[in-house]
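> Can you look at this prediction? I've put the sequence above it.
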Amino acid sequence: MLQDSFGRRFYYLRLSVTDVCNFRCNYCLPDGFQCDKSIPEFLSLKEIGVYAKAFAALGTEKIRLTGGEPALRRELPEIIAQCKQTEGIKKVAVTTNGYNLPSVIDSWHDAGLDALNVSIDSLNPANFKKITGHDRLHKVLVGIERAQSLGVRSIKINAVLLKKDNASEIDQFIEWLKNKPVTLRFIELMQTGDNEAFFKKQHLSGALIIEELINKGWQPIIKAHDAGPAEEYWHPDFQGRVGVIRPYSKDFCKSCNRLRISALGKLHLCLFANQGIDLREYAQAGDAEQLSKAITGLIMNKTPSHLLHQGHSGMIQHLSMLGG
């Protein structure tokens, strides 16, 4: 089992397959994806297979495919299938903005998709367009309904908390869960290299939401060992669950169970690390064993915590770089 010097075990890999995103979310890429040079050569299907095999050999059980927007990789179904067929990998998930979800979810499901996370920052079409730059809320919701009808086991909706743009919709979001068997996760806005002014205007603490949930009878859920960072709650009168992700909370990193590989094959020991560590040579050589050995040595350099509370976001200029 992959374990760092603080005793944290890592069951969960977040693997970015592209940095490119087709949304213009005001908290991430308000001017859209910018590429000064030619788009770099992202990890190939073969290379992704080597990373999956190497991490599986170290006890990783869950792979989440992220971006940018992973649906922009036409071979995403093949990537899902390859990860799913890797011995030791029990769960394959995708995080998407849902732009073309109705037309692709069947192929993802057929490839072996176990879990789906979809970003929906507003349930109001006009506000959704204002935040994301796209009038696609209806399409996204249709895609989610299709995923449910196919039997995708785990569906989560991600909503970034924005004090001025969607805080007034929190009650509407929660009421939406009355008859929706999904998990809605409110995510605290995080400061990155290029959103400092926006962060100061829009950051809202998730602690306020947790306090309100508890006061209304919501009860905490014990985390699974491969679960993400959300604190989740259930209520007997609701089919859905509510999660809150609070990266600025005390001891947030104490239960960290995940590592990240960028679309260029770099290992990021933390989302907000100062740099990624290039391991692509092992993947290009098809050497999963040596890749596993390299990861095992590097994990001991993982720090006890990020430094977000000090305003330090490492190399992350925007969350599209590593899928958040």
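That came in fine, so what should we check first? Numbering: from 1, shown residues only.
> make it CA atoms for all contacts and neighbour counts henceforth
Noted.
> Can you give me the distance of the nearest residue to residue 190 once chain neighbours are set aside to residue 223?
Once flanking residues are discounted, residue 190 sits nearest to residue 199: 7.1 Å by CA to CA, 6 or more residues apart in numbering. With distances taken as CA to CA, to the nearest Å, residue 199 is found 29 Å from residue 223.
> Next secondary structure element downstream of whatever helix or strand residue 129 lives in?
Using DSSP states H and E, the element containing residue 129 is helix 125-132. Next along the chain after helix 125-132, taking DSSP H and E as the criterion, comes helix 137-150.
> Run the chain-centre distance for the next helix or strand after that following helix.
Downstream of helix 137-150, the next assigned helix or strand under DSSP H and E is strand 154-161. Offset of strand 154-161 from its chain centre (CA atoms, centre = their mean, to the nearest Å): 9 Å.
> Got another one to weigh against that:
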Amino acid sequence: MLQDRFGRAVEYVRLSVTDRCDLRCSYCIPKGFKDFAEPEDWLTFAEIERVIGAFVRLGARRVRLTGGEPLLRRGVVDLAARLAALPGLRDLSVSTNGTQLARLAGPLKAAGVGRVNVSLDSLRRECMAEVTGCDSLPQVLDGLKAAKAAGLTPIKLNMVLLPGVNDQDVESMVAFCIEHGFILRLIEAMPMGDSGRSVGYLDAQGVLARLRARFDLRPQTVSLGGGPARYWATADGRFTLGVISPISQHFC
């Protein structure tokens, strides 16, 4: 079994299958950036299967496909099927910006993917265009509809908190998640690189306090995944909120 120096079992692996993305989010990719890795340098599917197979034999039980945008990797559904078939793997998930989900949600579910995390920073079309660099909201909403219809569950929406950009949209995102049965996760922007430092910082604790008072959120002791989010839920269980706060509450 893989263990860290505190004796904790390591059972969660995140696998980046490409660094390429079809969006240019303001907090992620610098304007004009084109220095992506060349495909011939990527691990092949056979190599990925071999590496993840080794992790599973060492006790990993959960694998998440990430990027860049992982659904841009040609043949990613076939890769998912190969990984889902590994004996001992219990949970295969995907983090995505949602632009490709409308066509791939069903095939991914059939291949063995159980759940998805989708980046969605606002329900306002103009705000999403500002953040992502293109008119992406209709594609993402279509992708969420397809993911829900395919039975991918739970669906978590990742919302990066951006001061003066989408801080006024949090309550509408909560209402949207209650309506559709999604989990909302609020993420503090990491000041990494010029892009991360330029978007500013919004303390998630202030937003959390606002939401706890309005929706009577209660802390949850059960983790909903292998990541660093802390979770709260309404008393009736209709809504769950996760907070990833690397600045205000260091999780490392």
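Alright, I've got the coordinates. In this text, all values refer to a predicted model and were calculated from it rather than measured experimentally.
> circling back: pick out whichever of residue 199 and residue 223 of the first structure has more residues nearby.
residue 199 (17 against 12; other CA atoms under 10 Å).
> buried set for the helix or strand encompassing that one?
When elements are assigned from DSSP H and E, residue 199 of the first structure belongs to helix 196-202. Neighbour counts over helix 196-202 of the first structure (16 or more other CA atoms under 10 Å) mark 198-199, 202 as buried.
> Turn these into TSV, columns for distance to residue 267 of the first structure.
TSV is the format used below for the buried residues of helix 196-202 of the first structure (distance: CA to CA, whole Å):
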residue	distance to residue 267 of the first structure
198	28
199	27
202	30
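> Figure out how far stretch 59-75 of the first structure is from the centre of its chain.
9 Å.
> check contacts around the nearest residue to residue 108 of the second structure once chain neighbours are set aside.
Spatial nearest neighbour of residue 108 of the second structure, chain neighbours left out: residue 77 (5.6 Å); criterion: CA to CA, 6+ apart. Listed by CA atoms under 8 Å, 6 or more residues apart in numbering, the contact partners of residue 77 of the second structure are 104, 107-108, 111.
> Show me what residue 202 of the second structure lines up with in the first structure.
Counting by TM-score structural alignment, residue 202 of the second structure corresponds to residue 204 in the first structure.
> Do I have it right that that match meets residue 165?
No - contact criterion CA atoms under 8 Å: residue 204 of the first structure and residue 165 do not qualify, at 10.9 Å.
> higher neighbour count, these two?
Neighbours were counted for residue 204 of the first structure and for residue 165 using other CA under 10 Å; residue 204 has more, 21 against 17.
> related to what we said a few turns ago, contact partners for the match of residue 202 of the second structure?
Here residue 204 of the first structure is in contact with 161-163, 188-189 (CA under 8 Å, 6+ apart).
> how does it look with 7 Å?
When contacts are counted by CA atoms under 7 Å, 6 or more residues apart in numbering, residue 204 of the first structure touches 161-163, 188.
> By neighbour count, which of the residues you listed wins?
Going by other CA under 10 Å, residue 161 tops the contacts of residue 204 of the first structure with 27 neighbours.
> which ones are touching that one?
167, 186-189, 204.
> what does residue 1 of the first structure give?
With CA under 7 Å, 6+ apart, residue 1 of the first structure has these contacts: 9, 58-59.
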